[in-house]
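Engineer: Pasting a predicted model and its sequence here:
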Amino acid sequence: MEKALLSNLTSIHLLPAKSHVVKRSPRSPCCPGGWTKYGHRCFFFNSTVASWADAEKLLVHGANLASVHSIREYQKIQRLTAHYGYPQIWIGGTDAPQEGIWLWSDGTSFHYSHWCPGEPNNFHNQHCIQMNYGGSKCWDDVWCDAHLPSVCAKKV
């Protein structure tokens, strides 16, 4: 019996000790340096002035010109642009494929808008959205070849 007990004790002694590693919860996604997180997206102000199409092409990190889905998101973007001192900027809205049907360049649905009174008016074929227009800081459709800075966004 003692030999069997000793054999069992030796076997127990040779088993690896239990690990006391604490499992960490997955890291919450974060934004690249210079980007601002809001909700499930990161926003970036690009001070390079460009046409709407060129601004969309300049983007990095899997981003598009920003789509806007609520007044809070709009206000967050406004604070971001105010920090850099630029009034009008590009966001990702366009009706270039079909007049009056506004789309976001990131493919999300266009269910929120903040148009200025009388806008969009398609004055001489205006198909892209600038935000922070005029005293009301609202949206205006403008010619897509105008040169403005932009705000882009990506999901995290």
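Structural biologist: In hand now; what should we look at?
Engineer: Every contact and neighbour count from this point should use C-alpha atoms.
Structural biologist: Will do.
Engineer: Now do the strands in this protein.
Structural biologist: In the chain, the segments counted as strands under DSSP state E are 36-38, 41-50, 64-65, 89-94, 103-104, 128-133, 138-142, 148-155.
Engineer: From the contact counts, what lies against the last one?
Structural biologist: Packing partners of strand 148-155 (3 or more C-alpha pairs under 8 Å, 6 or more residues apart in numbering; DSSP states H and E): strand 41-50, helix 52-57, strand 64-65, strand 89-94.
Engineer: If we use 10 Å, what do you get?
Structural biologist: Counting contacts by 3 or more C-alpha pairs under 10 Å, 6 or more residues apart in numbering; DSSP states H and E, strand 148-155 packs against strand 36-38, strand 41-50, helix 52-57, strand 64-65, helix 71-84, strand 89-94, strand 128-133.
Engineer: Could I get these in a markdown table, plus columns for distance to Ile12 and mean neighbour count?
Structural biologist: Supplementary listing: the helices and strands packed on strand 148-155 in a markdown table, determined by distance: least, C-alpha to C-alpha, whole Å; neighbours: other C-alpha atoms under 10 Å:
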| stretch | distance to Ile12 | mean neighbour count |
| --- | --- | --- |
| strand 36-38 | 52 | 17 |
| strand 41-50 | 52 | 19 |
| helix 52-57 | 64 | 19 |
| strand 64-65 | 59 | 26 |
| helix 71-84 | 60 | 15 |
| strand 89-94 | 65 | 26 |
| strand 128-133 | 71 | 24 |
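Engineer: Use this one as the comparison:
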Amino acid sequence: MSEDVIYSDVVFVKRNEIGSNDPDQSQLDVYTEKKLKDLQKLHSALNDNFTAVLQDMHDWQQNLSKALDDSACPKDWEYHAGKCYFFSTNTLDWTKSRDACVSDGGHLVIIKRKDEQEFLMSIITKYKESFWIGLTDEKNEGQWLWVDNTELSPDERYWYGNEPDNWTGSRGESKAGEDCVIITQDGLKSWSDAFCSKSLRRICETRSSRQP
């Protein structure tokens, strides 16, 4: 039995290799290079615009924050964490300072948080002066009370060095000793007791209409 063998013609087509002399390829290279440069320019422009937009957003947020802070407190008062603080420019003794704060709609500052102490320090270091705060042991020696009659917490005390020392003067001329407290620019631990009769600046505090 014979086998039928079928032959078919196979045609091989050799594609012309696209060489450097091919005009079509040269045009394509020029076009591709031009488009690439255009894309690079577009990317650079978009990147610049994006940076500008981010800066504008940052400036807007800063301005908004400042506007909110300004509207949250009376004029010349500083905002922090839901409260307003007034740093006086005139000086009074402690009792008159307490009364002046009440007249201004607040009270001598009561410090019960570390972030509050840090905020106050960030302000008074600019002035390089001492300020009265609302703490005294005038009623009972050694029993420190805030102006709202709450006791000083053992966990939130920022006495400087060996303070309070109830100093009575170089010759013991002040029998009552130092019964009122000042805050100085000596770092986080910056409270000292002082003679209540001293004339110093004061820090007043009140609640803000803007809550954190």
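Structural biologist: Now that the structure is in, tell me what you want to look at. None of the values given here were measured: they were computed from a predicted structure.
Engineer: re earlier: show me the one of the strands of structure 1 that comes nearest Gln78 of structure 1.
Structural biologist: Set against Gln78 of structure 1 and scored by C-alpha to C-alpha, the strands of structure 1 come closest in strand 128-133, at 7.3 Å.
Engineer: mean offset of that closest one relative to structure 2 (after superposition)
Structural biologist: With the two structures superposed, strand 128-133 of structure 1 lies on average 1.6 Å from its match in structure 2, counting by mean C-alpha distance after the TM-score superposition for structure 1.
Engineer: and the aligned residue in structure 2 for Cys42 of structure 1, how far is that from Ser71 of structure 2?
Structural biologist: With TM-score structural alignment as the matching criterion, the partner of Cys42 of structure 1 in structure 2 is Cys84. When distance is defined by C-alpha to C-alpha, to the nearest Å, Cys84 of structure 2 is 11 Å away from Ser71 of structure 2.
Engineer: Please apply the same query to Glu141 of structure 2.
Structural biologist: 41 Å.
Engineer: quick one, what contacts Thr136 of structure 2?
Structural biologist: By C-alpha atoms under 10 Å, 6 or more residues apart in numbering, Thr136 of structure 2 lies in contact with 94, 142-147, 149, 151-152, 178-182, 193-194, 196.
Engineer: Setting aside sequence neighbours, what's the nearest residue to it?
Structural biologist: Cys180 (4.5 Å; C-alpha to C-alpha, 6 or more residues apart in numbering).
Engineer: Ser47 of structure 1 now?
Structural biologist: The spatial neighbour of Ser47 of structure 1 that comes closest, neighbours along the chain excluded (C-alpha to C-alpha, 6+ apart), is Pro149 at 4.8 Å.
Engineer: now swap in Gly134 of structure 2 and tell me
Structural biologist: Leu108 (4.5 Å).
Engineer: Quick check: the aligned residue for that neighbour in structure 1?
Structural biologist: Matched across to structure 1, Leu108 of structure 2 falls on Leu65, judged by TM-score structural alignment.
Engineer: Same question for Cys196 of structure 2.
Structural biologist: With TM-score structural alignment defining the correspondence, Cys196 of structure 2 maps onto Cys144 in structure 1.
Engineer: and what of Asp148 of structure 2?
Structural biologist: With TM-score structural alignment as the criterion, the equivalent of Asp148 of structure 2 in structure 1 is Asp106.
Engineer: ok, the residue nearest to that match when sequence neighbours are not counted - contacts?
Structural biologist: Once its chain neighbours are removed from consideration, Asp106 of structure 1 has its nearest residue in Asn64; the separation is 5.7 Å (C-alpha to C-alpha, 6+ apart). Asn64 of structure 1 sits next to 43, 55-58, 91-92, 104-107, 151-155 when contact means C-alpha under 10 Å, 6+ apart.
Engineer: repeat for Leu14 of structure 1
Structural biologist: Counting by C-alpha under 10 Å, 6+ apart, Leu14 of structure 1 makes contact with Asn8.
Engineer: One more: Gly106 of structure 2?
Structural biologist: Here Gly106 of structure 2 is in contact with 84-86, 98-100, 203-207 (criterion: C-alpha under 10 Å, 6+ apart).
Engineer: Please consider this matter closed, and thank you.
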